[in-house]
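Peer 1: Any chance you could fold what I've pasted below:
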Amino acid sequence: MYPSISRKLVIRTRLDYRPIILETGLVSNASGSSRLRLANSDVLVGVKVELASPLSEKPLEGRLEFFVDCSANATPEFEGRGGEDLANEICRFLQMSYMSGDTINLSELSVLAGQQCWVLYVDILILECGGNLYDTVSLAVKSALYTTQIPSIKVATMDGDQPELELSEDPYDTKRLNTQNVPCLVTLMKIGNHYLVDPTPEEECCSSSGVVVAVSGSKKITAVRKIGSGSLHPESLVSMLKTASEVGAVVNKILMKKLLEEETAGKTQKVGFMR
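Peer 2: Below is the predicted model:
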């Protein structure tokens, strides 16, 4: 059995997610934004689009840069600098998950080959920690990227002069990235001889090992990270990766459907699913 969205579901099985509430378009000064609550975990994401120079090793591509901040109010463990290590871990894993060319076409962000490109700064704020932060963050990031509007820009070439960039003055003259294959993260924690998805804080405490798997919309695994101090048998790991791929594909499909429904409605609203 894989994630269900039936409202009649009362008993949560090992492969069911807890209820999810999604809102988009909340941050007025951002190019795209979302707020996603998975049970008691609450994450706000804002995306800002800016022109910059491309990386020397990738002159024909733009890029995404992730920044994670853990609010001190999210959990007592984040007071002081307690959330920095977790924030850095999530940030690094997101960057790794998006490195595959099959997730997002970064060449669409190129403006002037070798000179100018769009950079998407993805700012993630963890407002409340109720377990399974990796999955919550990834769903919120994908939702924010889906709504991100990139201004249209033209390159004007003058005889003997350097090319000039002309930014459209029409606020509705924008484009969006194809986020169909942007990965969702699936966390599986092993408890005894079994494993489960979407672990609660209590379930995380009962587990000594698990994996976080980045799964694109096409079911491709783009990154894997082991968590916990315990070991995993090779057969268990293979089974967990297969399950993560199946679960991730379903979660991606449901999320894209809900985002499309909200966009069709033409207004910001709360959308609930996985329940």
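Peer 1: contacts, neighbours, all on C-alpha from now
Peer 2: Will do.
Peer 1: Leu109 - nearest residue in space that isn't next to it in sequence?
Peer 2: Nearest residue to Leu109, sequence neighbours excluded (CA to CA, 6 or more residues apart in numbering): Gly62, at 4.6 Å.
Peer 1: Next one: the one you found from Met99, what distance?
Peer 2: Per CA to CA, to the nearest Å, Gly62 is found 12 Å from Met99.
Peer 1: Go ahead and confirm Leu106 touches Glu61.
Peer 2: Yes: Leu106 is within contact range of Glu61, at 5.1 Å (criterion: CA atoms under 8 Å).
Peer 1: The two: which has the busier surroundings?
Peer 2: Using other CA atoms under 10 Å, the more surrounded residue of Leu106 and Glu61 is Glu61, with 24 against 19.
Peer 1: Let's see this one next, to set against the first:
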Amino acid sequence: MECVKGKCFTPAAGCMTDGQCDRQSLCLNGKCVPYSTLDGDCSIMDTMDNCNKDYCVPLNQSMFTRVGKCKNTTEVGDLCTYAKGCDVFRGQERISPSETYYIQQGVENGVRADGRTRLDYRHFELDVGEIAHACGSARILLDNTHVIVGIKADIASPTSDAPNHGMLNVNVDCCPSASPEFEGKGAEYINVELAKQLERLLTQGNALDLASLCIVPGKYCWNLYIDAIVLDSGGNLFDALSIATRAALYNTRLPQIKIVQGEHEQVEFEVSEDPESYSSVSIDNVPICVTLTKIGTQFVLDSTLEEELCMDARLTIGVNRRSNICSIQKGGVSGLDSSTINQMITVAKQAGLQILKSMDAILIQQQQQHQVLTNKGKIQQ
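Peer 2: Now for the predicted structure:
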């Protein structure tokens, strides 16, 4: 006999997923535990109106392993987990128990569904200068994840808290056509979460030199508006957004400003109209996100959408060119022990440096190609 939640029960055979237990049991700590032994606020709902004909338990205890969202719960949008025989939902995305088991077993054996090993990163395409009228822009295509970032700059008055610094505004918009997850109120939450994480990544630890955006201390500064649009989602949005944003900042061109002493000791400025006279934004300390997803007892790098539906926990780590850890954010319902976190950080540093090296090579190559085309245009004129 064993004691679980103050009640005695006879443990059943070992398990790895809820699908290996009967309909009246849940896989908990490697053993099938009957629902009847679990007390607290959890309750099994099997009515047709409550959870789309599926068994569903409200997510108010961390013992459950799969996270989804009921389509027609009593309170719309309640988070829930699904027992054996039910599909795992995230918004309207779903994955069957068989697919979940297949992905979990593949990760355990080091062979993922798309043929990669656990620590392989997918190839991505990166282009800059995609938006003609923006100060800077970039587009990334990471398998099926398609993100475009545009940057606009205007002159504003700095805040009283930071009179010698420029300002930054980040907005992320996930197109409803990209994924059913981005429809309705679910998109609002995801947009805010992505925007806040991106803003923290750029502002913490002087990642982006906001002091260089100051024009006249206490009076004028550059205000950068970073607008990101998710056109398609195939997993690993955090990483794709950070890579595209860093590339767009590299591509950003700010016109030269000339300070002029006006009448009555007023300070004025003149904006250069010469397209060849501009200043760039330094990205030396700007990090990118590297996300590692824990599935079962192992973790993977650059997870697909299907793998994210099977995840137990996620760790998103900001890494810059100097191999510094700039931010860490944990997601998912399960915990992570210290040894796993240390392993994830080590892998994130190695992967981050490789991605940054490849990324900088692409950016330099595209800048050189653009310069060649510009020089050709001047000669023809």
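Peer 1: if we can go back for a sec, Gly62 and Met99 of the first structure - which one has more neighbours?
Peer 2: More neighbours surround Gly62 than the other of Gly62 of the first structure and Met99, with 24 against 16 (other CA under 10 Å).
Peer 1: ok, now which ones touch Ala249 of the first structure?
Peer 2: 215-219 (CA atoms under 8 Å, 6 or more residues apart in numbering).
Peer 1: can we see that at 6 Å?
Peer 2: For Ala249 of the first structure, the contact set (CA atoms under 6 Å, 6 or more residues apart in numbering) comprises 217, 219.
Peer 1: so where does it fall, helix or strand?
Peer 2: Ala249 of the first structure is part of helix 234-265 when elements are defined by DSSP states H and E.
Peer 1: compared with the second structure, how much does that helix deviate?
Peer 2: Compared with the second structure after the fit, helix 234-265 of the first structure shows a mean deviation of 1.2 Å (mean CA distance after the TM-score superposition for the first structure).
Peer 1: I'd like to know which part of the second structure that helix is aligned with, by residue numbers.
Peer 2: Mapping helix 234-265 of the first structure onto the second structure (TM-score structural alignment) gives residues 338-369.
Peer 1: which parts of that stretch are buried?
Peer 2: Using 16 or more other CA atoms under 10 Å as the test for burial, stretch 338-369 of the second structure gives 344-345, 347-349, 351-353, 355-356, 359, 362-363, 366-367.
Peer 1: Name the nearest of these relative to Phe299 of the second structure.
Peer 2: Comparing these against Phe299 of the second structure with CA to CA places Met344 closest, at 8.0 Å.
Peer 1: give me the number of residues near Thr200 of the first structure?
Peer 2: Counted with other CA under 10 Å, Thr200 of the first structure comes out at 17.
Peer 1: quick one, what contacts it?
Peer 2: Contact analysis of Thr200 of the first structure by CA under 6 Å, 6+ apart lists Gly131.
Peer 1: And Leu167 of the first structure, by the same measure?
Peer 2: Here Leu167 of the first structure is in contact with Ile153 (CA under 6 Å, 6+ apart).
Peer 1: Which residue in the second structure aligns with it?
Peer 2: Under TM-score structural alignment, Leu167 of the first structure pairs with Val271 in the second structure.
Peer 1: any idea how far Gln367 of the second structure is from that match?
Peer 2: Distance of Val271 of the second structure to Gln367 of the second structure, given as CA to CA: 24 Å.
Peer 1: Going along the chain, name the strands of the stretch 101-250 of the second structure.
Peer 2: Under the criterion DSSP state E, counting those that start in this stretch, the stretch 101-250 of the second structure contains strands at 124-128, 136-142, 145-156, 167-174, 214-216, 220-232.
Peer 1: what does the longest one correspond to over in the first structure?
Peer 2: Strand 220-232 of the second structure lines up with residues 116-128 of the first structure when matched by TM-score structural alignment.
Peer 1: how about Val43 of the first structure, what's its partner in the second structure?
Peer 2: With TM-score structural alignment as the criterion, Val43 of the first structure matches Val147.
Peer 1: what number of residues lie near the residue mapped onto Leu249 of the second structure from the first structure?
Peer 2: Here Leu249 of the second structure is matched to Leu145 in the first structure, going by TM-score structural alignment. Number of residues near Leu145 of the first structure (other CA under 10 Å) recorded here: 24.
Peer 1: cool, and Gly332 of the second structure?
Peer 2: Residues near Gly332 of the second structure, counting by other CA under 10 Å, number 17.
Peer 1: cool, and Cys27 of the second structure?
Peer 2: Cys27 of the second structure: 25 surrounding residues under other CA under 10 Å.
Peer 1: Quick check: chain neighbours aside, which residue is closest to the residue most central in space within the second structure?
Peer 2: Closest to where the C-alpha atoms of the second structure average out (CA atoms, centre = their mean) is Phe238, at 1.7 Å. Nearest residue to Phe238 of the second structure, sequence neighbours excluded (CA to CA, 6+ apart): Cys289, at 6.3 Å.
Peer 1: Quick check: the aligned residue for that neighbour in the first structure?
Peer 2: Structural alignment (TM-score structural alignment) places Cys289 of the second structure against Leu185 in the first structure.
Peer 1: so who does that match touch?
Peer 2: Leu185 of the first structure is in contact with 135, 138, 213-214, counting by CA under 6 Å, 6+ apart.
Peer 1: Is it part of a helix or strand, or is it coil?
Peer 2: Put simply, Leu185 of the first structure is strand when judged by DSSP: H, G, I helix; E, B strand; the rest coil.
Peer 1: what's the distance between the match of Leu249 of the second structure and Thr103 of the first structure?
Peer 2: Counting by CA to CA - Leu145 of the first structure and Thr103 of the first structure are separated by 12 Å.
Peer 1: ditto for Asp135 of the first structure
Peer 2: 17 Å.
Peer 1: how about the helices of the second structure, start to end?
Peer 2: Under the criterion DSSP state H, helices of the second structure are mapped to 48-51, 97-108, 185-203, 237-251, 305-309, 338-380.
Peer 1: can I get these in JSON lines with distance to Lys219 of the second structure?
Peer 2: Shown next, in JSON lines, are the helices of the second structure (distance: least, CA to CA, whole Å):
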{"stretch": "helix 48-51", "distance to Lys219 of the second structure": "56"}
{"stretch": "helix 97-108", "distance to Lys219 of the second structure": "55"}
{"stretch": "helix 185-203", "distance to Lys219 of the second structure": "21"}
{"stretch": "helix 237-251", "distance to Lys219 of the second structure": "24"}
{"stretch": "helix 305-309", "distance to Lys219 of the second structure": "46"}
{"stretch": "helix 338-380", "distance to Lys219 of the second structure": "33"}
